[in-house]
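Asker: the amino acid sequence is not available; the structure is as follows:
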């Protein structure tokens, strides 16, 4: 793919959002995005066609330090949400604002702050833990690999929760690919895209799909209909498409090479910090962190971010793969 779009050619959609880190679309046209409140808490927001936000804020039952991050939609209209608050856990947010635990313990231990929750086509729940370290910034080192993945057989089966992959370098988004054969995972501090073959009630060993090109600090990703994987990179505000052959193509970027080079040097020598991660927040794309495809033809790209108040959007020449929640 030789498609490239410049930052001045994208549009911005939505307004009044805070930390719109994760976004998802449905066939009915709804656009949903995570939303954190300034005083703590938050939930998700549905955006009208004109960008007007309609929030569902976690109320009764939510932990005091609830901080929504990556999430999935459930068939009943609820949301399965990762909380980055120190109390951790994965939570279920209902349309009336009621919040109940999805998973708080695994193997007898409290679930740490959660990065992402993925509900796959088979109804299984995959939960990514970036690190066991609190604060999480202590894991922003390329040699720290204490991230892991939890699998639940169904939304209402916390008793089936077990760790199915570990030793990951800051686990970020995890998703089952359209074939249903592989679980893909972005490892942020290891700067690689990995995958695991689904085997029975667990996973095979980790396989490296790609080590990302210099300047990519991977966060969220999505599959396209042609077998590619689109990765959103914080810091460099890049969208990189990984082709089926492992090639990497930069579709969009918004960064200053004079800032990216020394940040990458600090990543290599172990001096990388959150200040480096947040370099992208100073640019117009505001640290893009996730990507999804929407619109009737699944060719409208929407990117969430860590520091924006709306979504980055543009048209793609290739459609996204149909996500598990498309018909919800």
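Answerer: Received the coordinates, thanks. All figures in this text were calculated on a predicted structure; none of them were measured in a lab.

Asker: every contact and neighbour count from this point should use C-alpha atoms.
Answerer: Will do.

Asker: spit out the contact partners of the spatially closest residue to residue 193 that is not a sequence neighbour.
Answerer: Taking CA to CA, 6 or more residues apart in numbering, and ignoring the residues beside it in sequence, residue 193 has residue 186 as its nearest neighbour in space, at 4.7 Å. Shown in contact with residue 186 (CA atoms under 8 Å, 6 or more residues apart in numbering): 171, 172, 173, 174, 192, 193, 194, 218, 219, 220, 221.

Asker: one more pass at 7 Å, please.
Answerer: Each residue near residue 186 by CA atoms under 7 Å, 6 or more residues apart in numbering is listed here: 171, 172, 173, 174, 192, 193, 194, 218, 219.

Asker: could you tell me which of the residues you listed count as buried?
Answerer: Listed as buried from the contacts of residue 186 are 171, 172, 173, 174, 192, 193, 194, 218, 219; burial here means 16 or more other CA atoms under 10 Å.

Asker: circling back to that earlier point, and the residue nearest to residue 193, which of the three is it?
Answerer: Secondary structure for residue 186, judged by DSSP: H, G, I helix; E, B strand; the rest coil, is strand.

Asker: pull the contacting residues for residue 277.
Answerer: Applying CA under 7 Å, 6+ apart as the definition, the contact partners of residue 277 turn out to be 234, 235.

Asker: put this next to the previous one:
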């Protein structure tokens, strides 16, 4: 197992940053409790793009360049038209808990996970589904019985989708059919027993997945089958990661305090973005 460079601070004093995406020369992310989507260029200056009253999470872009945003608490998919948000889909009939991360593919199909239960209200755990919203179509369930579906990636050829099951402690893969439905579910990497709960993930050009694990306070690089090639400790709980930069060899890591109130997160502003250089560039989506 080789050791990459240490993480260095990039942006600090955020409330709770999540769902990073590299797009148009900048790192985009959602700051949950400031209820805004932001972007930050290489100089570290944060720019607010749009306010999302019911808390933004997953981000992605349609083929025409318009931004899609998951609105967590009211379980809706929104689209940024100019400076205004428009409703795309209501997911409340399908998602049993707050909606979270999202993958938008090259055809504009949005794959959206949800908690499945009231996590912050300490409700009992319940498995849930992955919802796909096709362009101009109605939301539909494409996978069931997922244990807290979280970060999601798509292979460069668009044929394999991998989703992190945080409570299942595994990465699960599916074949993507031409119509966007999923088939051939399989365990891509089993992580149970290693003290790891995968949250946000990203894919590199060798087919390995970088994952953020808040419970073990680290990011790690995992190959199909479960072999771990890198483990990097983080200050704070690592909740998401993204390979970006001009050559996609910068790993951005987002940290925050999980399971504290929004008020406490806003007061403490302990959320941060870190970065380090890696050898293998990013690949696929997002």
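Answerer: Sure, I can see it. Every value quoted in this text rests on a predicted model; they were computed, and no experiment measured them.

Asker: what's the TM-score once they're superposed?
Answerer: Aligned and superposed, the two chains score 0.85 in TM-score terms (TM-score structural alignment, normalised by the length of the second structure); 272 aligned residues with a CA RMSD of 2.4 Å.

Asker: turn the contacts of residue 186 of the first structure into JSON lines, columns for distance to residue 114 of the first structure and secondary structure.
Answerer: Rendered in JSON lines, the data for these read as follows (distance: CA to CA, whole Å; DSSP: H, G, I helix; E, B strand; the rest coil):
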{"residue": "171", "distance to residue 114 of the first structure": "10", "secondary structure": "strand"}
{"residue": "172", "distance to residue 114 of the first structure": "9", "secondary structure": "strand"}
{"residue": "173", "distance to residue 114 of the first structure": "10", "secondary structure": "strand"}
{"residue": "174", "distance to residue 114 of the first structure": "12", "secondary structure": "strand"}
{"residue": "192", "distance to residue 114 of the first structure": "19", "secondary structure": "strand"}
{"residue": "193", "distance to residue 114 of the first structure": "19", "secondary structure": "strand"}
{"residue": "194", "distance to residue 114 of the first structure": "19", "secondary structure": "strand"}
{"residue": "218", "distance to residue 114 of the first structure": "17", "secondary structure": "strand"}
{"residue": "219", "distance to residue 114 of the first structure": "14", "secondary structure": "strand"}
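
Asker: distance to residue 83 of the first structure added to those residues, as JSON lines?
Answerer: Rendered in JSON lines, the data for these read as follows (distance: CA to CA, whole Å):
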{"residue": "171", "distance to residue 83 of the first structure": "14"}
{"residue": "172", "distance to residue 83 of the first structure": "13"}
{"residue": "173", "distance to residue 83 of the first structure": "14"}
{"residue": "174", "distance to residue 83 of the first structure": "15"}
{"residue": "192", "distance to residue 83 of the first structure": "24"}
{"residue": "193", "distance to residue 83 of the first structure": "23"}
{"residue": "194", "distance to residue 83 of the first structure": "23"}
{"residue": "218", "distance to residue 83 of the first structure": "19"}
{"residue": "219", "distance to residue 83 of the first structure": "16"}
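
Asker: which one of the buried ones among the contacts of residue 186 of the first structure sits closest to residue 118 of the first structure?
Answerer: Distance ranking of these against residue 118 of the first structure, using CA to CA, places residue 174 first at 6.8 Å.

Asker: the closest one and residue 193 of the first structure, how far apart?
Answerer: Going from residue 174 of the first structure to residue 193 of the first structure by CA to CA, to the nearest Å gives 10 Å.

Asker: what sits in contact with each of these two?
Answerer: Residues touching both residue 174 of the first structure and residue 193 (CA under 7 Å, 6+ apart) are 185, 186.

Asker: ok, back up a step: of the buried ones among the contacts of residue 186 of the first structure, closest to residue 323 of the first structure?
Answerer: Within these, the smallest distance to residue 323 of the first structure is 13.2 Å, found for residue 174 (CA to CA).

Asker: tell me the residue in the second structure aligned with the residue nearest to residue 193 of the first structure.
Answerer: Alignment of residue 186 of the first structure against the second structure is given by TM-score structural alignment, with residue 164 as its counterpart.

Asker: A strand includes residue 267 of the second structure, no?
Answerer: No - Residue 267 of the second structure sits outside any strand when classified using three-state DSSP, being helix.

Asker: show me what contacts it?
Answerer: Residues in contact with residue 267 of the second structure, defined by CA under 7 Å, 6+ apart, are absent; none qualify.

Asker: report the central residue of the first structure.
Answerer: Geometric centre of the first structure, nearest residue: residue 220, 3.7 Å, by CA atoms, centre = their mean.

Asker: what helix or strand is that one on?
Answerer: Using DSSP states H and E, residue 220 of the first structure sits within strand 217-223.

Asker: read off where the helix or strand just after that strand ends up in the second structure.
Answerer: Beyond strand 217-223 of the first structure in the direction of the C-terminus, DSSP H and E gives the next helix or strand as strand 229-234. Residues 209-214 of the second structure are where strand 229-234 of the first structure lands when matched by TM-score structural alignment.

Asker: any idea how far that stretch is from the middle of the chain?
Answerer: 10 Å (CA atoms, centre = their mean, to the nearest Å).

Asker: try stretch 246-262 of the first structure
Answerer: Using CA atoms, centre = their mean, the mean C-alpha position of stretch 246-262 of the first structure is found 19 Å from that of the whole chain.

Asker: repeat for stretch 75-94 of the second structure
Answerer: In this view, stretch 75-94 of the second structure has its centroid 18 Å away from the chain centroid, taken as CA atoms, centre = their mean.

Asker: and the contacts of that stretch?
Answerer: Stretch 75-94 of the second structure is contacted from outside by 66, 67, 68, 69, 70, 71, 98, 99, 139, using CA under 7 Å, 6+ apart.

Asker: what residues sit buried inside that stretch?
Answerer: For stretch 75-94 of the second structure, burial by neighbour count (16+ other CA under 10 Å) applies to 75, 76, 77, 78, 79, 80, 85, 88, 89, 90, 91, 94.

Asker: what's the fifth one aligned with over in the first structure?
Answerer: To tie it back to what came earlier, the one meant is residue 79 of the second structure. Under the alignment (TM-score structural alignment), residue 79 of the second structure maps onto residue 92 of the first structure.

Asker: after the longest helix seen in the first structure, next one along is what?
Answerer: The helix spanning the most residues in the first structure, taking DSSP state H as the definition, is helix 257-269. Using DSSP H and E, the helix or strand that follows helix 257-269 of the first structure towards the C-terminus is helix 274-277.

Asker: before we move on, the earlier item: now the buried members of the contacts of stretch 75-94 of the second structure.
Answerer: The neighbour count (16+ other CA under 10 Å) marks 67, 68, 69, 70, 71, 98, 99, 139 as buried among those.

Asker: would you list every one of the strands in the stretch 51-200 of the first structure?
Answerer: Counting by DSSP state E, counting those that start in this stretch, the segments of the stretch 51-200 of the first structure that form strands are 53-57, 68-73, 79-83, 90-93, 99-103, 105-106, 109-110, 116-119, 125-129, 147-152, 162-168, 171-176, 182-187, 192-199.
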